[in-house]
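Participant: test case, fold it:
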Amino acid sequence: MSAVNDPALPDPQSADPSGADSKALREAFLRVRQRTLSLAAPLSAEDAMVQSMPDASPAKWHLGHTTWFFERFVLGHDPGYRPIEPDWHFIFNSYYETVGPMHARPMRGLLSRPSLQEVVDYRQMVDERVACLLSGGVDPEVLEHLTLGLHHEQQHQELLLTDIKHALWCNPLRPAYQPELQAVTGEARPLEWHRVDEQLVEVGAPPWPAATAFAFDSESPRHRVLLQPHALASRPVTNAEYRAFIDDGGYRTVDLWLSDGWARINAEGWTRPFYWDEDLEREFTLGGVRPIDPAAPVSHLSYIEADAFARWAGARLPTEFEWEHAAAPLPVRGNFADRGLLHPAAALGPVDAGAPMQMFGDVWEWTSSAYAAYPAFRPLPGSLGEYNGKFMSGQQVLRGGSCASPADHMRASYRNFFHPPDRWQFSGLRLARDIR
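Facilitator: From the prediction side, this is the model:
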């Protein structure tokens, strides 16, 4: 199975969660599940067990956890259901305190058992049971849980890639996840500024499942915000532009950095983006060590690095609402995982005249907005209410998806979130500036 040539997945949002279109949802379920196995196919059993840091998880755990989610919240909706391996509930639960205890996250790499093959077999058994369930009439609440589970699995598809990238980078041999990944180079489009006048705009998504289109609860409800006059950069910051920041002493200039950021870069010796070599000419990719493309969006930056660069450039990071307002009218297309590059690239193909470029795909774009609840936010009922709301503390919002994100998983209202020092994700930035 190839991780780069799979056809695009059908949109799970196209299935009617009322139960009228369980066949379409069944097809989406099988395709999403197969896609995850395809992404794991290049990994050995040894690769799949490695946990290189507490924030990352082994590929084997991703395979098991996403399966547990469907077993627990879809099949387990039936009070008479009996789990396939009851003891695995403990090791594959992630953070759902209301459904029981869980194995400590930093210890997931110690799970030599069950074996990789046993986890794959577990996936197959759960897949068969869910597919059988979807062959008949299904409770609408079960279909809602399954739809959420598909989007949950797509999140873990991206995490599987970013986590194994970190694990392979930790290996002194710097082995490639897929040596045959295509490397493309291009030219960065000239940087332009798109002016936005002061205005009251609507952002966010209508609450799902009341609304037809899927959105996580943290994206809701739709509400109005006042945008101040500002300008948004036409594209993300490139490797060449970030190199200029480094060459100008950006990592040695204290007044560019937030206090926590200055302490972090000095304590950990940061002098360049994650995965860049010391020579600033090469970087580690999922295809191995390759030359840095100056025109590609810079990636694997923390929020504190993105903020420091913006100060150096005489600009700032956009708010998440400025970003969403610019992205909302645009089609959701770009360099996503479906394209098979699994690495940021300069703008490929045509762009929309007069609109910002690369709003979707390539790199998650840090915003200046803290990950917090929208006005009148309501989490999903029951245990699934633990999915987002309880993490609304000490994290920043990122927007737009990356080269490791599934294309049909993205939308303008999507809110990703990470802690300010996190940099193992495909995270970059787009500049904004105030207009007086």
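
Participant: from now on I want contacts and neighbour counts done on CA atoms only, so please keep to that.
Facilitator: Fine.

Participant: for Ser299, give its distance to Ile292.
Facilitator: From Ser299 over to Ile292 the distance is 11 Å, taken as CA to CA, to the nearest Å.

Participant: okay, the two: which has more neighbours?
Facilitator: Ser299 (30 against 19; other CA atoms under 10 Å).

Participant: what about the strands in the protein?
Facilitator: Secondary structure of the chain (DSSP state E): strands located at 193-196, 199-203, 223-227, 230-233, 282-285, 288-291, 364-370, 396-399, 416-418, 427-428, 432-434.

Participant: so can I have CSV of the ones you listed showing distance to Gly100?
Facilitator: Below are these laid out as CSV (distance: least, CA to CA, whole Å):
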stretch, distance to Gly100
strand 193-196, 49
strand 199-203, 36
strand 223-227, 35
strand 230-233, 46
strand 282-285, 38
strand 288-291, 40
strand 364-370, 30
strand 396-399, 29
strand 416-418, 25
strand 427-428, 33
strand 432-434, 44
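
Participant: quick one: which of these is nearest Glu85?
Facilitator: Glu85 lies closest to strand 416-418 among the strands of the chain, at 32.3 Å (CA to CA).

Participant: not counting that closest one itself, show me its contacts.
Facilitator: Contact with strand 416-418 is made by Tyr371, Gln395, Gln396, Val397, Leu398, Arg399, as judged by CA atoms under 8 Å, 6 or more residues apart in numbering.

Participant: out of those, who's nearest Asp55?
Facilitator: Closest to Asp55, out of all of these and judged by CA to CA, is Gln395, at 14.1 Å.

Participant: once you drop chain neighbours, what's closest to that closest one?
Facilitator: His419 (4.4 Å; CA to CA, 6 or more residues apart in numbering).

Participant: here is a second sequence; please produce its structure as well for comparison:
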Amino acid sequence: MQANVSTKIDLLEIYKDVRAHTQHLCEPLEIEDFVVQPVMDVSPLKWHLGHTTWFFETFVLKPNVIDYKEFHPKYPLLFNSYYISAGERWTRANRGQLTRPTVKEVFAYREYVDGAMHQFLSKNEVSKELKNVVILGCNHEQQHQELFLYDIKRILGDNPLYPPYREEKKNIKKVESKTEWLNVEEGVYEVGFQGEGFHFDNEEGRHKVFLHEYQIASGLVTNGEYKKFIQDGGYRDHMLWLSEAWDWVNENQINAPRYWHQEDGGEWWNYTLNGYEEIDDDDPLCHISYYEADAFARWKGCRLPTEQEWETACNIYSPNILQDANFVESDHFRAIRTSGFDFFGNVWEWTSSPYVAYPYYNPPEGALGEYNGKFMVNQMVLRGGSFGTSKNHIRSTYRNFFHPHLRWMFSGIRLAKHI
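Facilitator: Here you go, the predicted structure:
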């Protein structure tokens, strides 16, 4: 949510739009879908609904509304995530143990806080600092909307019935495109956020980097390309894998991307949010760990781009988001072939860069200072957004980050190479 806010009406409309989209994502679900937590990385869907509501209650309403009455005194314990400064937290791994509050009660919590937020934002002049907190809360909810989709796919995708989340209602226009190499000349470039509008603190501060000449692929790695890696024994060749990655492959018996299944006849199928389908070779690859992305790049005689290379190439070749870029608003809920270079949307793209602070990084004080900086260790950066990302949430400087073994998120590969 990057729009500049000039009036309290604008701020209220932004808030209402974001909250309404969360409701839209909930529409196809049954009550049972909201309560499951199969693994620690997956939160029950009702927890996402409660947590994003807790954010506004904790950081907007309680400090700024006189005589505000908390919806429930124990909800801060249940719905705080990792903000140590904001109080005690329920253990992440045990979120699925909580049958109460019920889903109905969590929706009532959202309605209660929405009512209070509407009243507060419509009747009060909000300071610049507080506007920034509200906009941060909206961007925070957009992040959880995408996590919501990761988690419901994990919940439904491991069910032997392979129930669809939403069935595809739109005809997907087939786009023919050939991946080529885009050249970026040697030089000094600037990376990091500058200008007006919302951005996360980890995108600061803008700084210069020297890049050797390199090439970056004009498109994403496809399912068909990755099939060749599998057929060539990519998962059995230890020379392609980092040591830690090779241990991960063997300990977890990994032999294909997440949600891929090889049927008796040898054909590959996968679970998508539209249901169980035969894999389309032309679609962008999805649900790949950093370990797999790195191994595939080695197999191709290439490498993954650094995040500085990715951002620079994006700014040169695709500075604006294309009309047909595949974001959550497209309602495809899957990666599809699109026109252009696909720097934005479809799948988050792994880079070879560790998630660390930029020069001049200065997180805010208090609980909100815990948003990004405390995670700057043992994680890798991804860029570009996905089909689960809101279009107004992404930009070329956006730094997503995950541990290298994870792949339940919508992640894929763009290759690079030295010249």
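
Participant: got a TM-score for the pair?
Facilitator: The TM-score (TM-score structural alignment, normalised by the length of the second structure) is 0.95; 410 aligned residues with a CA RMSD of 1.4 Å.

Participant: before we move on, back to that, closest to Leu330 of the first structure out of the contacts of strand 416-418 of the first structure?
Facilitator: Looking across the contacts of strand 416-418 of the first structure and measuring by CA to CA, the closest to Leu330 of the first structure is Arg399, at 13.9 Å.

Participant: so what's the counterpart of Trp47 of the second structure in the first structure up against?
Facilitator: Here Trp47 of the second structure is matched to Trp61 in the first structure, going by TM-score structural alignment. When contacts are counted by CA under 8 Å, 6+ apart, Trp61 of the first structure is found next to Met49, Phe92, Arg108.

Participant: counterpart of the first one in the second structure?
Facilitator: Following TM-score structural alignment, the counterpart assigned to Met49 of the first structure within the second structure is Val35.

Participant: from Thr53 of the second structure, how far out is its match?
Facilitator: 17 Å.

Participant: quick check: closest non-adjacent residue to Trp246 of the second structure.
Facilitator: His238 (6.4 Å).

Participant: typo on my end, Thr272 of the second structure
Facilitator: Thr272 of the second structure sits nearest to Arg334 (CA to CA, 6+ apart), 6.6 Å away.

Participant: so what's the residue count around whatever residue of the first structure lines up with that neighbour?
Facilitator: Using TM-score structural alignment, the partner of Arg334 of the second structure in the first structure is His343. Number of residues near His343 of the first structure (other CA under 10 Å) recorded here: 26.

Participant: do Val184 of the second structure as well
Facilitator: Val184 of the second structure: 18 neighbours (other CA under 10 Å).

Participant: identify the residue of the first structure aligned to it.
Facilitator: In the first structure, Val184 of the second structure lands on Val196 (TM-score structural alignment).

Participant: swap in Asn274 of the second structure?
Facilitator: Looks like Asn274 of the second structure aligns to Gly287 there (TM-score structural alignment).

Participant: if we can go back for a sec, shouldn't the residue nearest to Gln395 of the first structure be in contact with Gln396?
Facilitator: Yes: here His419 of the first structure reaches Gln396: they are 6.1 Å apart, a contact under CA atoms under 8 Å.

Participant: shared neighbours, these two?
Facilitator: Tyr303.

Participant: any idea how far Glu180 of the first structure is from Leu341 of the first structure?
Facilitator: In terms of CA to CA, Glu180 of the first structure sits 10 Å off from Leu341 of the first structure.

Participant: and what of Gly385 of the first structure?
Facilitator: With CA to CA as the criterion, Gly385 of the first structure and Leu341 of the first structure are 35 Å apart.

Participant: now do Leu431 of the first structure
Facilitator: Taking CA to CA, one finds Leu431 of the first structure at 25 Å from Leu341 of the first structure.

Participant: neighbour-wise, which of the two wins?
Facilitator: It is Leu431, of Leu431 of the first structure and Leu341, that has more neighbours when counted by other CA under 10 Å, with 26 against 21.

Participant: for the counterpart of that one in the second structure, give me its contacts.
Facilitator: Counting by TM-score structural alignment, Leu431 of the first structure lines up with Leu415 in the second structure. Going by CA under 8 Å, 6+ apart, Leu415 of the second structure touches Ile216, Ala217, Leu220, Val221, Ala297, Cys302, Arg303, Leu304, Pro305.

Participant: just the closest of those residues to Asn202 of the second structure, please.
Facilitator: Of the contacts of Leu415 of the second structure, the one sitting nearest to Asn202 of the second structure (CA to CA) turns out to be Pro305, at 19.3 Å.

Participant: hmm, the closest one is touching His418, no?
Facilitator: No: at 9.7 Å, Pro305 of the second structure does not count as touching His418 under the criterion of CA under 8 Å.

Participant: of the two, who's got more company?
Facilitator: Pro305 (25 against 11).

Participant: map that one across to the first structure for me.
Facilitator: Checking TM-score structural alignment: Pro305 of the second structure goes with Pro318.

Participant: can I assume that match is in contact with Thr367?
Facilitator: Yes: look at Pro318 of the first structure against Thr367 with CA under 8 Å: they come within range, at 5.3 Å.

Participant: what does Tyr251 of the first structure align to in the second structure?
Facilitator: By TM-score structural alignment, Tyr251 of the first structure lines up with Tyr235.

Participant: residues near that match, how many?
Facilitator: Neighbour tally, Tyr235 of the second structure, other CA under 10 Å: 21.

Participant: how many neighbours does the spatially closest residue to it that is not a sequence neighbour have?
Facilitator: In space, not counting the residues next to it along the chain, Tyr235 of the second structure is nearest to Asn255; the distance is 5.8 Å by CA to CA, 6+ apart. Asn255 of the second structure: 16 surrounding residues under other CA under 10 Å.

Participant: aligned against the first structure, show me the partner of Asn255 of the second structure.
Facilitator: So Asn255 of the second structure corresponds to Thr271, using TM-score structural alignment.

Participant: next: Tyr226 of the second structure.
Facilitator: Checking TM-score structural alignment: Tyr226 of the second structure goes with Tyr242.

Participant: I am finished for the moment; much appreciated.
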